[in-house]
Structure formats: structure tokens, C-alpha cells
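In: missing the sequence, but the structure's below:
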């Protein structure tokens, strides 16, 4: 767990208030130890949580015209007493380790017969790394090397393809291995929504209730899974995801600009009534349910189990180039336009700001849109990489940014709204 410069763990940080704790469960505000107001005894955890809730409430419970949620990989992660629940969302590091296991770099006895078909036809990750000159080994002392970066590795591996010709003796193994890796990533990011373990529905309900009927909550996600769609379905919400309302839905970015209205019954007026519980969903890295039609080349949304070649931006440096292709360009453009709107609240959850193209888009919007307020939530709000440091610098320059140590499937909804709404 990352500590701040004073050796404390930060739980809420704004330009005015820093709430933190030490390893002995002592709680601090702006570096000063807190004592109970009633007895001057040790500040309790409940008092500390209530103090955080008060600060978060002041930040999010304003009359915003627009609310945008950015959900990264961490938004799909479920934790239990043993750590991360492997049946649900996985970190990029977990996916990399699973790839290494399936291709034989790690203990082969952990590989099931289901994913062990034609094992001898694939290269190991280490063999593929050597081939494309990726230097960091996949294992260290017979264990997975946490320094192994799947995004960097895939960038090298995918770029290497252009140097292969038909005479290269390992070309077939290379192509099969890369295809296998992409298939593993697809499988590792496919799981179903669980109302008992996931708070996606509660998040939608809480934030939708903070907006007027004519304004739609927008969820932007880098994830391929269908958790937000399934949560909205259970809540009987209408999801506008950029696809037509036709029998075979096809991608049409103009759908985001439409609102569902009807004439007010029995009233002779031009007044309109807006449909409740309508949200926008922008899946900026693609989806397990999207596939390009061979007949008309349109991007169509289908049932997840009927998609053979889903449209997805895989974790590599190529994703920055892919973001200019259809449909990603239209989705990124819409996201950028939303961040430019006045009186807007942006809440990020499970997004580490490691994606430079998305992080830059957000920081530029904060700099140029004085009406944009950003609540950045994550399991660790003391990260040290450049994009995170830039956000902290903007906060210290009194831009409307606050940081909250919280995750979607644990405690985020407790801070932004009542837990029993779902």
C-alpha cells in the first residue's frame, strides 16, 4: 500500500483537506492527529469514515448538469478475504500471469485440459519475447515476474509481425501464439454480473438520481465486459450505447445525441416529458458483444455467446493508433465533448491514468474547462507515475479535483450515496 511523504495512507485528498491514517489506526487531518470530539479519546474508524463522507458529499452533491463516470479495469475487480476474486475482473498483471501459465512458462500442472489443446503448437511467452527482443523475463525464481509488462510485450510482439515473411520457419507458431494470447485476453475479461458482489447497479441508480430527467448519466468504460449493460437491464434502465434500435443493432454515433421524450398527456402545450432511467454507455476500447458484419461491414451488437471476432482494443501501444479507427474515434470524440460541457462532474473508478491518451484528454479538459469537477477514486491514491503527479499538481493549483481511496465493488457507493438504493 502506497504511503504519502509522512508515512501515512491517504484516504481523501483535496486542495484543502487531506484525510489519512497510520498503520496503528490513528487518523489524521492535514497531518494532525484527530481525537474524538466528545471524549478526546482516539478517533474511531466510524468517525473517520463519516469525515470522509462529509468531504465527498460537499464535492459531488452539487447541482451538476452532467455526470460522467469513467470506469477502468479496477471497476470489474471483486475482492474477498483472500484478495482478488479470480472469477471476476482481473488486473492486467493477473491476465499476463494466466497467459504465461497457459503457454507453459509457469507450472504446467496448473494448466487445465480445457485450455491445453494443441499445447505443443504454441511458443512460450519467453520464446516469443526472445524472438521479438523483449528483455524482461516472464518468470523470476520460478514465479511470475511482476515487472513483466503485458502491454509493452504485446506491442513488441504485434510489431514483429511486419518483419516476418513466408520463409521464416517459426512464422506459423508465431501467428498461432499471438492469436492464442488474444483469445486468452478475451476469455479472461468475460464474466457475468453478480448483484451480490458488484455495485454497478447501485452506482447507476445513485448517480442518475442526482440529475434532472432531461440530463443523462454517461458511463465511459475501457472494459470489454458487459457488467454495466447487465446491471442496467436488472434496473430496467434504457442504455444508449451508440447502436441503433433496430432488430440487428448497428453502430451509429448519432444515437448519443437523442433523448427519449413524449408529449405531456391531456395538456395543450408543447411541453415534453423525458423518459426516466436513460443512460449513455461509451465503451471506448470495444466490447465482447461487438462484431463487424461480413455482409455489409457494419459494426453490429450481438449476444456475447454468438460473437466470434469481437471488436476490442487489446493492451498494446497500438491502441493509441486504433483509437483513430471507427468506432473508437467517434466514441473518444463524444467523451471529449462531454468533458468540455460546463457544470460537469467526472468520477473515475478503477482507472489508474496509465493510459496516456485518456489521461491527457482528461487533464487538458480540466485545464480548459473551469466547470469540470473531477473525483478520482482508486484503491491507491498515492501513485507516483507522471500522469498521476500531473493531476496532483492541478489539484494543488486549485483546479476542482479530489482523490478518494475507494473501489466500485467495495466502498465507493457508501461515500457517494446511500447503500440501500439498489
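Out: Yep, it's here. What you see is a predicted model, and the numbers here were worked out from it, not measured in a lab.
In: alpha carbons only for contacts and neighbour counts from here, please
Out: OK.
In: could you measure residue 83 against residue 353, distance?
Out: 23 Å (CA to CA, to the nearest Å).
In: residue 139 too?
Out: 26 Å.
In: center of this structure - which residue?
Out: Nearest residue to the geometric centre of the chain (CA atoms, centre = their mean): residue 72, 1.0 Å.
In: so what's that one up against?
Out: Residues in contact with residue 72 (CA atoms under 8 Å, 6 or more residues apart in numbering) are 221-223, 348-352.
In: can you select the buried ones from those in ChimeraX?
Out: The buried residues among the contacts of residue 72 can be selected in ChimeraX (16 or more other CA atoms under 10 Å) with this line:
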select :221,222,223,348,349,350,351,352
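In: now, the contacts of residue 72 that are in strands?
Out: 221, 348-349 (DSSP state E).
In: try this one next to it:
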């Protein structure tokens, strides 16, 4: 039988597998159907929270393919390592670096090791060249989104999580990915993106997150546009460049002269508390402390301490937070300790939390559709049209 996904929540009796094939056992089929129904209801509660926060990691991009050839576009850490390993500059510095990260093919640790050694010996041109070439590979391989990229899942995801009632807070999508998947999907699906660069602006200004889109019609009051969301790129973007102490967005096929990215290394935690990343981290922490907040974490393995810590703190202190954590490796033996702890909370009866063993594409399919008439709007209209009671 082909398994679609597996789910663990306060509404299941342990991990519940859900399969595509018809089950001969009526009781087992009923159990699975009940689990899927309960999961959809939980996802609906999360999606309709006053504040909706999404954290999308690398797993949210791994399923992107070329629409013509069907080939996978997004790089994995393994494929990035293979490219870096073949550099002539790597061969020159390999003997200087620690053997364990190299043997483990861990690009993040190898770059961290090289950067630390360069800091101790700034005149080492071999190390400097290797680091620059390795970072260039990361930028190049993550600049894969093009007009022939299949972003159907990302477009549908936006329609399901970002087209909410305008009486609710704008959906905030935080992502560690450098690529332009969400921006391109938003353009194709006719969404407006508030990303810190103003209305089509070029220079980053964190205050622009406090602006919004409204619709103006003759003889009608101003109304908020429904298809708008915030996009906050926690580790930078392939179309950002450093300029005069600030950050600018480049357009078209122009390559940034000085890309603004937090590359894979141990410096991620430190760099995330510098601008413009400080603005994103601040808003991430504030968002998780809202009294009625839904959190969807997808494709994130909890390997970045600077992001894992705020989530864990919110789970401990914010009883108004409901969350689902989605990854194909969410119950692997090698998973992060944070996921062990979340499963323990669920086992102790924490009904706010759900673990979903699924890909980004599978999450998109199981997410409930946007209701044709959001209940909050319908209720407001009933109260407004009914007039005051005598």
C-alpha cells in the first residue's frame, strides 16, 4: 500500500498512517478517515487563527521541478557538497581543515572551519578563495527558480493560507530559503507581497512591513485587499545585494555584486542578529507571542538554534499557540531533539500540537480549502444588517 502521510496529534491514538489504496478492513478505513477529518479540522483552526505564521525551510523547495523536463531544480545539501568538493581551491586547503566534517560531507561545518581559520590568519588567500568560490556555488545553485519552474504547489499553498479574511492579521511567511519560489508563485497567483522593500521599491526598509494594500473605488469606503501576505527571508535572498551600508533588491537577470545571504556555517546565529536579519528575527519572535496564533512549520529540521529557540520558548509560554510541524523526517531516528520534545508533549496530552510526516506538496493537498464565505465576515454582516434590537 502506498502511504500518503502519517499524523500524530491529540486526536489520534499514536502515529496514524494514511494510505492511498483502498483498505479491505472497514474498521481501519474508518480510523484513517477519522484521522484525516480531525487533521483537516486542526489545520483549519490553525489557518483561521488571528495571526498565522509560517516557517518554511529547505524542504518547501525540494519538490520544485522544471515544468518541461520534470527534473528537480532545488539543490540538497548533499548536492551542494558534491559541487564544493570538486573545487580546485578545496583541494588546496583540504589538508588545513578538520577531517571529521569532510568525512561527514558536512558543508556547513567545513565552511565554519574554513572561516574560523581565515579569521585567525586573514592573509591566507587560499582559504579566502575557497570560501568565496564555495559561497558562489551556493548562490548559483539556489538561483534556480525560472519561468519554466513548476510552482503549482506554492501557488495553491498561498491560496489556502494567505487569502484570509481581512479582519485577521496578514499571513506571515518566514523562510530560510534563498530562492524566489514564493515571490514567483505570488506573481503568478496575483498576490501582493510585503517583503520589506516597499511598493516595488529597491531599498530595504523594515518599516514598510507596517504598510498595507487597500482598494479604492468611487463612492465606496477604502477596503483592504484580500490577497496580501508578508514574506520575511530570514537568511537572505538571491536577489539582494549590499549597497552603502544597506540592502537593495536587484531585478531581472542582474546578479548581485555583493549577495546578502547567511551562508551555511556556524555564523548563522551571530549574523541573524545583524540587519536586515535582525528585523526579521524580531518580527518572528513577536509573532509567536501573539495571544491567538497558528504556526505551520514545514520542511524545517530544527537544526538552526536561532530559530528553534524562539519556537520552543513560545510552546512553553504561549497557551494560545496551535502548531503543526511537517517534514518527511519528522519521526526519523536522527531527528532533532526539539521534535522528540514535541512528541513527548503530544503524548502527555498537549492538544495544541500536531506532527505530520509529509512533504510540502502533501501538506498543500491536505490543507483545507479557503471557505467561500468566511464565517467571521458572515457573522459581521449578520450583525450589521440586523440593526439594533429594540
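Out: That came in fine, so what should we check first? All values derive from a computational prediction rather than experimental measurement.
In: any chance you could compute the TM-score here?
Out: Taking TM-score structural alignment, normalised by the length of structure 2 as the basis, the two superposed chains have a TM-score of 0.82; 356 aligned residues with a CA RMSD of 2.9 Å.
In: ok so, going back, higher neighbour count, residue 83 and residue 353 of structure 1?
Out: Comparing residue 83 of structure 1 with residue 353 by other CA atoms under 10 Å, the one with more neighbours is residue 353, at 20 against 8.
In: quick one: what's aligned to the more buried one in structure 2?
Out: Matched by TM-score structural alignment, residue 353 of structure 1 corresponds to residue 302 in structure 2.
In: can you count the residues close to the nearest residue to its match once chain neighbours are set aside?
Out: Distances taken as CA to CA, 6 or more residues apart in numbering place residue 308 nearest to residue 302 of structure 2, at 5.5 Å, with adjacent residues excluded. The tally of other residues near residue 308 of structure 2 (other CA under 10 Å) stands at 15.
In: do the same with residue 140 of structure 1
Out: 12.
In: now do residue 149 of structure 1
Out: 18.
In: that one matches what in structure 2?
Out: For residue 149 of structure 1, the residue aligned by TM-score structural alignment is residue 106.
In: quick one, helices of the stretch 101-250 of structure 1?
Out: 125-132, 150-160, 171-188, 200-208, 227-234 (DSSP state H, counting those that start in this stretch).
In: and the last one with helix 200-208, angle?
Out: In this case it means helix 227-234 of structure 1. 80 degrees (axes from the mean of the first three to the mean of the last three CA atoms, to 10 degrees).
In: with the third one instead?
Out: Relative orientation of helix 171-188 of structure 1 with respect to helix 200-208: 60 degrees, computed using the same axes, to 10 degrees.
In: packing partners of helix 171-188 of structure 1?
Out: If you count contacts as 3 or more CA pairs under 8 Å, 6 or more residues apart in numbering; DSSP states H and E, helix 171-188 of structure 1 packs onto helix 92-102.
In: one step back: the residue nearest to residue 302 of structure 2 and residue 43 of structure 2, how far apart?
Out: With CA to CA as the criterion, residue 308 of structure 2 and residue 43 of structure 2 are 21 Å apart.
In: cool, and residue 378 of structure 2?
Out: 21 Å.
In: and what of residue 182 of structure 2?
Out: Taking CA to CA, one finds residue 182 of structure 2 at 21 Å from residue 43 of structure 2.
In: can you check residue 356 of structure 2 too?
Out: 11 Å.
In: for my notes, please list the contacts of residue 72 of structure 1 in CSV and give distance to residue 19 of structure 1 for each entry.
Out: Formatted as CSV, these follow (distance: CA to CA, whole Å):
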residue, distance to residue 19 of structure 1
221, 28
222, 29
223, 31
348, 19
349, 19
350, 20
351, 21
352, 20
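In: ok, the contacts of residue 72 of structure 1 vs residue 244 of structure 1, which is closest?
Out: Nearest to residue 244 of structure 1 among these is residue 221, at 19.5 Å by CA to CA.
In: many thanks, we can stop here.
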